[in-house]
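In: Coordinates only, no sequence provided:
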């Protein structure tokens, strides 16, 4: 899996920040306040994200409403998985990653591992 392109990332960020369904028009109106962009560019980007499986959509009259298929956290986890798979020795990749995280992130990771371990022990 590749990461999103620049505009795809901006669009996904908008959709993840919203609760529920969003139209192309709503995303376009937000984006055009910060950059010069065409409605058709936003529409094509959202259609591409739909075809790639990142967005679901439902027709409402002539327009579609879109919503994310995966959460921001699921996307980040997929990127991390890809980095682990494509980076050579997984042990070294993890070591380099762990050297870069903060104490707070380290504590969060420990908690997640403990939770996962206790869940697996129950099964």
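Out: Now that the structure is in, tell me what you want to look at. In this text the structure is predicted, and so the values were computed from the model without any measurement.

In: CA only for contacts and neighbour counts going forward, please
Out: Noted.

In: Could you pull out the helices in this protein for me?
Out: 6-17, 24-32, 39-51, 72-86, 90-100, 103-122 (DSSP state H).

In: Tabulate these (a markdown table), appending mean neighbour count.
Out: Below are these laid out as a markdown table (neighbours: other CA atoms under 10 Å):
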| stretch | mean neighbour count |
| --- | --- |
| helix 6-17 | 15 |
| helix 24-32 | 16 |
| helix 39-51 | 17 |
| helix 72-86 | 13 |
| helix 90-100 | 12 |
| helix 103-122 | 11 |
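
In: alright, now check it against this:
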């Protein structure tokens, strides 16, 4: 009997592997910080100057972000140039909202989420909730 893990389990512990949504967040951050819209090649060069990230991965990520309304794009010759519509924090917040909306028991999800926060983040959340009193 083999004790090796299936490839999918082994890959999830790979420190070089990005977390879900991490590449999108990195791409949006690059676009926010850029002086103007960037081509996929320019995004790739800023993301990974060593060239380990494929051009097609960047194009796919930018296309998904465009479909979500997180980036804009404009034709530039045969290619597109992309610009940020929202910042990375808005993208992560939207992802969190979608995940919460997918679960019927919001109370349990939120309780468990708050339970995983460190003291600093829990205090930030309490402060933010205090700024929005019940109406």
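Out: Cool, the structure landed. Everything quoted here is computed from the prediction, not taken from an experiment.

In: Not counting sequence-adjacent ones, nearest residue to the equivalent of residue 50 of the first structure over in the second structure?
Out: For residue 50 of the first structure, the aligned residue in the second structure is residue 66 (criterion: TM-score structural alignment). The shortest distance from residue 66 of the second structure to any non-neighbouring residue, by CA to CA, 6 or more residues apart in numbering, is to residue 72 (6.0 Å).

In: related to what we said a few turns ago, is it possible to get JSON lines of the helices of the first structure that adds distance to residue 66 of the first structure?
Out: Output for the helices of the first structure, formatted as JSON lines (distance: least, CA to CA, whole Å):
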{"stretch": "helix 6-17", "distance to residue 66 of the first structure": "8"}
{"stretch": "helix 24-32", "distance to residue 66 of the first structure": "8"}
{"stretch": "helix 39-51", "distance to residue 66 of the first structure": "8"}
{"stretch": "helix 72-86", "distance to residue 66 of the first structure": "15"}
{"stretch": "helix 90-100", "distance to residue 66 of the first structure": "34"}
{"stretch": "helix 103-122", "distance to residue 66 of the first structure": "31"}
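
In: so which of those helices gets nearest residue 64 of the first structure?
Out: Nearest of the helices of the first structure to residue 64 of the first structure, taken as CA to CA: helix 24-32 at 7.4 Å.

In: separation between residue 108 of the first structure and residue 80 of the first structure?
Out: Per CA to CA, to the nearest Å, residue 108 of the first structure is found 16 Å from residue 80 of the first structure.

In: on that earlier part again, who's in contact with the residue nearest to residue 66 of the second structure?
Out: By CA atoms under 8 Å, 6 or more residues apart in numbering, the contact list for residue 72 of the second structure reads 66, 82, 83, 84, 85.
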